[in-house]
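> got a structure for you, letters missing:
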C-alpha cells in the first residue's frame, strides 16, 4: 500500500512539474514583449541612456535556465526592480478633441499565464506611470533608442540573434501603423520565428529567418535589406537578366529592355515570353519566394517577385522561352550592373519619360513620378487651358504636392491627418 501511495505521489509531482514547466519559445516570446515594453515605457530605459541590448544579453542565460513559471516570473520581476523605482505621476489627461487610433494597441499580454500576479501588477503600474517625452516623432525620431548597427553583431551567437529579433519585432509592434491589417497576428509571427532563430547557426540562415519575419508585414514598402552584407552571405555580386518583365498567366512577359546589346545577342524583345529559369517554372519560382517578399496584395507581390526572379547569384543561367507555340532553352550569360556593361544597363534603366503632355481632346497628362517642383510652373502654363488633367500617381511623387495643390485650390484644404505615438 505504501509503495502504491509513493508511486501515486511521484506521478502527481511529475504532473505538477510538467504543468509548471515552460518551453524556451514561450519564455523567449514573453521576454521579448517585456523587454520591448520596458524599452518604450520604463522611465529608466525609454530615455535611451541604458545599454538595453546588453541587459538582455545578460538576462538570457538566466531565462534559459528557468524551468517553471515561478522561476521565470521572478527573473523578470528582479530585472524590473533593478531598474529602480518608477515615480508615480499624475493621471494623464486626455484632451476631448483628440481622437485615438487604438486598433494596434494591445497590452492584454500583461496577464500572460506565465506571469505571476506580482509581475503583471508591476507592468500595469509602469504603463500608468510611463516615460513621457516632448520629443517630436518626425523623421529623426529614433525608435531603436540610440542603438548600434545590428548588422555588426555576430549571428553565430544565439544571444545576438535574439537581440536583433527582439528589436525588430518590437519596432513593428509599437510603431508600424498597419499591424492591425496583417494577414497573420504579429504575436503568432513571433512564435513562429523564434524556433527558426534558435536553430540558425550562421548569418545566412538567420538573415533568411528575418526576411521571412519581414515578409509577414504584408507591406510593399517593407523589405529586410542586409546593407553591405553580401560578403557575409557568400554572394559578392548579383547578375541580372538584361530586361524587365511582368508575370502574366504564370509566365514572364518582357516589358522593358535594360541592356540593348545584351538583349539583342539573345534575341530578347518587348513581348518575349519566359516560361522557365534555372529549370524551374515561373509558377514554381513565384511560390518559392512567397514567404520572403512582403507585399500589400497579390498584384504588388507579382510585381516585386518578377524583379527578384530576374536576378541570379550565378552568371550562367538556363532560360526557357516560348515563341510561336515552341519552347526553346538558352544558356544565357547574365551580367552584374557593376561590370563593363554598367553604362548600358544604366542607360536602358533610366530612359527619359515625359513629365507632362497634352493628350487628345484637350486632356492634360502629368506623370507624378517624373515631374519635380521646378517643373510645375511650366506644367501649369502648358495645361491650364485643358478640359481636364490626369495626374498619374502609379509611382512615387517628387514632393510636388504643395505647388500642385496651390494651383488646383483657391483656399487651403485639409488633405491628410497624421498620428503620432504618445
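Right, received. Where do you want to start? Computed from a prediction, not measured in an experiment: that's the story for all the values here.
> When you work out contacts or count neighbours from here on, use the C-alpha atoms and nothing else.
Will do.
> Near residue 292, how many other residues are there?
Applying other C-alpha atoms under 10 Å, we find 20 residues neighbouring residue 292.
> does it really touch residue 212, like I thought?
Yes: if you go by C-alpha atoms under 8 Å, residue 292 and residue 212 touch, sitting 5.0 Å apart.
> OK, contacts around residue 60?
Contacts for residue 60 (C-alpha atoms under 8 Å, 6 or more residues apart in numbering) come out as residue 159.
> Could you say whether it sits in a helix, a strand or coil?
Here residue 60 is recorded as helix under DSSP: H, G, I helix; E, B strand; the rest coil.
> cool, and residue 417?
coil.
> Please apply the same query to residue 308.
Strictly by three-state DSSP, residue 308 counts as helix.
> Could you report the distance from it to residue 393?
Using C-alpha to C-alpha, to the nearest Å, we find residue 308 at a distance of 24 Å from residue 393.
> okay, pairing it with this:
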C-alpha cells in the first residue's frame, strides 16, 4: 500500500495541529514579504484560521487550510538578494519542520520552501534591529484586561512568544529542552488552565524554559516586599550571605551564615522543588538563587523563618520591607579604590566612575598587583579601563546579532576589541567574580581578561551576557531575554557557563559566620606572591 496515502489518512492530534498553526503563523509573519509589510491584521488571521485547523483532522485537509491561506496573501516575487552568502551563526537555525511530509503535503512543503528562498528583504512591520543589533518588537496589538483570556487568546500569546524566541533568541540552541518540544508540552497546559493563577504559573513556566537569567516577566501589579538579607546557595543550603541593610537585618536578628531551614513551617527544600520550574536562570546555581528570591520575598509583611545558627535552631518572625527602605547602594560609603599595602591596590568596579579611572591607575602605577572586584554591576566603562591594562588592542569577544531578513540566522559582527596604551599597568591583575557577576559585569570581565598578566578568582558567574531585549507578552506583561550572542573570540560560550575562572574559590558557611571574604582572601594571597 502507498505510504503517502497512509500518512494522508492518519489523524493528527489536536496538539500536532495547533503546533503546526503556531509555527505557520510565526513563519509567515517574519518570512512572507506581504505579511511582513503589516498589510494584514495578523492576529485576527490566526483567530479565523484556528477553527479551520481544529476541523482538519489529517495532513491533506490541514495542508489545504494552509495553502488556501497562503494563496490569499498575495504573490511573492523572486528574490535576487536571498542567495547572497553571508557569515551566519547557524546553531539556532532549523526550518526542517516545513518539509515534514508526515504533517504537510508535498505541495505545501514546496510552497513553504519557496517562501524561505524568496523571503522578505524589506523592513519588517513586526520587528527591527536596534543600533547594537538586538531586536525591537514593534507594532504588536495591545491587549488590555487579558489577565485570564479565552483559550484562543491564551494560545495566541503562547505562539507570539514562542516565535519571537524561535527566530530571535541567540541562545535557543543552549536550552535544556529543545524549543520544538517546549511548544508541544505547553500547548495542552495553556489549553487546560482554569483560572488566572494557573495561567500565570503556566506563563512563568514557559519563560523559565529559556534557561536565561535575563528572562523575566512581571505578572503582578503588586509590589513585592523583601527580606533585608541576601540568600545564597552554599553547601547545598539556603544561607544568609549578605545584607541589603545591616541595621535592619540586625533588628530582625539575622546574621551572616544563618542557614534557613523552613519558611512558614515548610521545608525550604520542598519550596524550592515546587517553585524551581517557574524561575529562569542560566545555570543551576542561578536558578536556585532566583528561586530563593521567589519564595523568601512576597507581598506579606512578615514571615516565620526557622534558622540554624551554629548548632542551635531558632524560630524567628522576620519583617519584609519595600526595597527602597534599604537605601541599598545609595548611602553606601563603599570605596572606589584603596591601597591594601605597598604592593597591592584594590578597585571596586561597582562604585568606580569614568572620571576616577585615570587617577586610580596613576596612584597604583608602582604596585606589583591590582585586585579588581567584579562582584557587582559596573558602569559601562570597561573599554576605557582596558586602556590601562593593555599595551596593544586585543579581541575579547565575538558578537552575533539577529538577522531579521533571514530569521533564526544570526550575523557575526567584527570582534570587539580593547583599547591600549604604552603606559598600561605592568603588574599582576587579579579579577574577583562570583554569582553576582552578571551581564555587563561578565562582559567587563571578558575584556579585562585580555590583560598580559591576569588571573580570575572566584566561583561561577551568572552566565547571562548580551544586551537585554524587553518586549510585551500578550496582556501587557513586560518580559525580557538576552538579545545578542556573546562568546570569547575562539567561540567558547559564556552563556549558561559563566566566564572563564582560573582559580575556583567558593564561600563557606563557617567563613561567613567568621565575617571572612574567602574569595578576596585568595585574591590577596595571589597578589602578594
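Looks like it arrived, so ask away. In this text the structure is predicted, and so the values were computed from the model without any measurement.
> ok so, going back, please say which of residue 308 and residue 393 of structure 1 ends up with more neighbours.
residue 308 (15 against 11).
> show me the contacts for the one in structure 2 that sits across from that one in the alignment.
Alignment note (TM-score structural alignment): residue 308 of structure 1 maps to residue 294 of structure 2. For residue 294 of structure 2, the contact set (C-alpha under 8 Å, 6+ apart) comprises 275, 279.
> just the one 10 residues further on next, same as before
Contacts for residue 304 of structure 2 (C-alpha under 8 Å, 6+ apart) come out as 263, 264, 265, 315, 316, 317, 318.
> Of the residues you listed, which are reproduced in structure 1?
Among these, the ones still in contact in structure 1 (both residues aligned by TM-score structural alignment, their matches' C-alpha atoms under 8 Å) are 263, 264, 265, 315, 316, 317.
> Neighbour-wise, which one of the residues you listed leads?
residue 263 (19 neighbours).
> Quick check, it in contact with residue 305.
Yes: applying C-alpha under 8 Å, one finds residue 263 of structure 2 in contact with residue 305, separated by 4.8 Å.
> Cross the kept ones among the contacts of residue 304 of structure 2 against strands and list the overlap.
Using DSSP state E, the members of those that fall within strands are 263, 315, 316, 317.
> with these in mind, which one is nearest to residue 384 of structure 2?
Of all these, residue 263 has the smallest distance to residue 384 of structure 2: 45.8 Å, by C-alpha to C-alpha.
> Map the closest one across to structure 1 for me.
In structure 1, residue 263 of structure 2 lands on residue 277 (TM-score structural alignment).
> Quick check: its match vs residue 420 of structure 1, distance?
Taken as C-alpha to C-alpha, the span from residue 277 of structure 1 to residue 420 of structure 1 is 46 Å.
> Let me have the ones in strands among the kept ones among the contacts of residue 304 of structure 2 in TSV, extended by distance to residue 187 of structure 2.
Shown next, in TSV, are these (distance: C-alpha to C-alpha, whole Å):
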residue	distance to residue 187 of structure 2
263	33
315	43
316	43
317	42
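> Now do the counterpart of residue 51 of structure 2 in structure 1: how many residues are near it, please.
Aligned by TM-score structural alignment, residue 51 of structure 2 pairs with residue 61 of structure 1. Using other C-alpha under 10 Å, residue 61 of structure 1 is surrounded by 11 other residues.
> again, but for residue 120 of structure 2
Counted with other C-alpha under 10 Å, residues neighbouring residue 120 of structure 2 total 27.
> give the contact list for the spatially closest residue to it that is not a sequence neighbour.
Once flanking residues are discounted, residue 120 of structure 2 sits nearest to residue 33: 4.2 Å by C-alpha to C-alpha, 6 or more residues apart in numbering. By C-alpha under 8 Å, 6+ apart, the contact set of residue 33 of structure 2 is 76, 119, 120, 121, 122.
> contacting residues around the residue mapped onto the fourth one from structure 1?
Meaning residue 121 of structure 2. Correspondence of residue 121 of structure 2 to structure 1, assessed by TM-score structural alignment: residue 132. By C-alpha under 8 Å, 6+ apart, the contact list for residue 132 of structure 1 reads 43, 422.
> what's the answer for residue 156 of structure 2, then?
Residue 156 of structure 2 makes contact with 22, 43, 46, according to C-alpha under 8 Å, 6+ apart.
> conserved subset of these in structure 1?
Where structure 1 agrees (both residues aligned by TM-score structural alignment, their matches' C-alpha under 8 Å), the contacts of residue 156 of structure 2 reduce to 43, 46.
> Can you tell me which of the contacts of residue 156 of structure 2 is nearest residue 114 of structure 2?
The nearest one, if we look at the contacts of residue 156 of structure 2 relative to residue 114 of structure 2 and count by C-alpha to C-alpha, is residue 22, at 19.3 Å.
> And the closest one, how close does it get to residue 145 of structure 2?
For residue 22 of structure 2, the distance to residue 145 of structure 2 - C-alpha to C-alpha - is 23 Å.
> More neighbours: those two, which one.
residue 22 (22 against 9).
> what's the counterpart of that one in structure 1?
Using TM-score structural alignment as the criterion, the counterpart of residue 22 of structure 2 in structure 1 is residue 32.
> Quick one: residues contacting its match.
166, 170.
> got the buried residues for the helix or strand containing it?
Secondary structure from DSSP states H and E places residue 32 of structure 1 in helix 24-41. Of the residues in helix 24-41 of structure 1, 24-25, 27-41 count as buried by neighbour count, 16 or more other C-alpha atoms under 10 Å.
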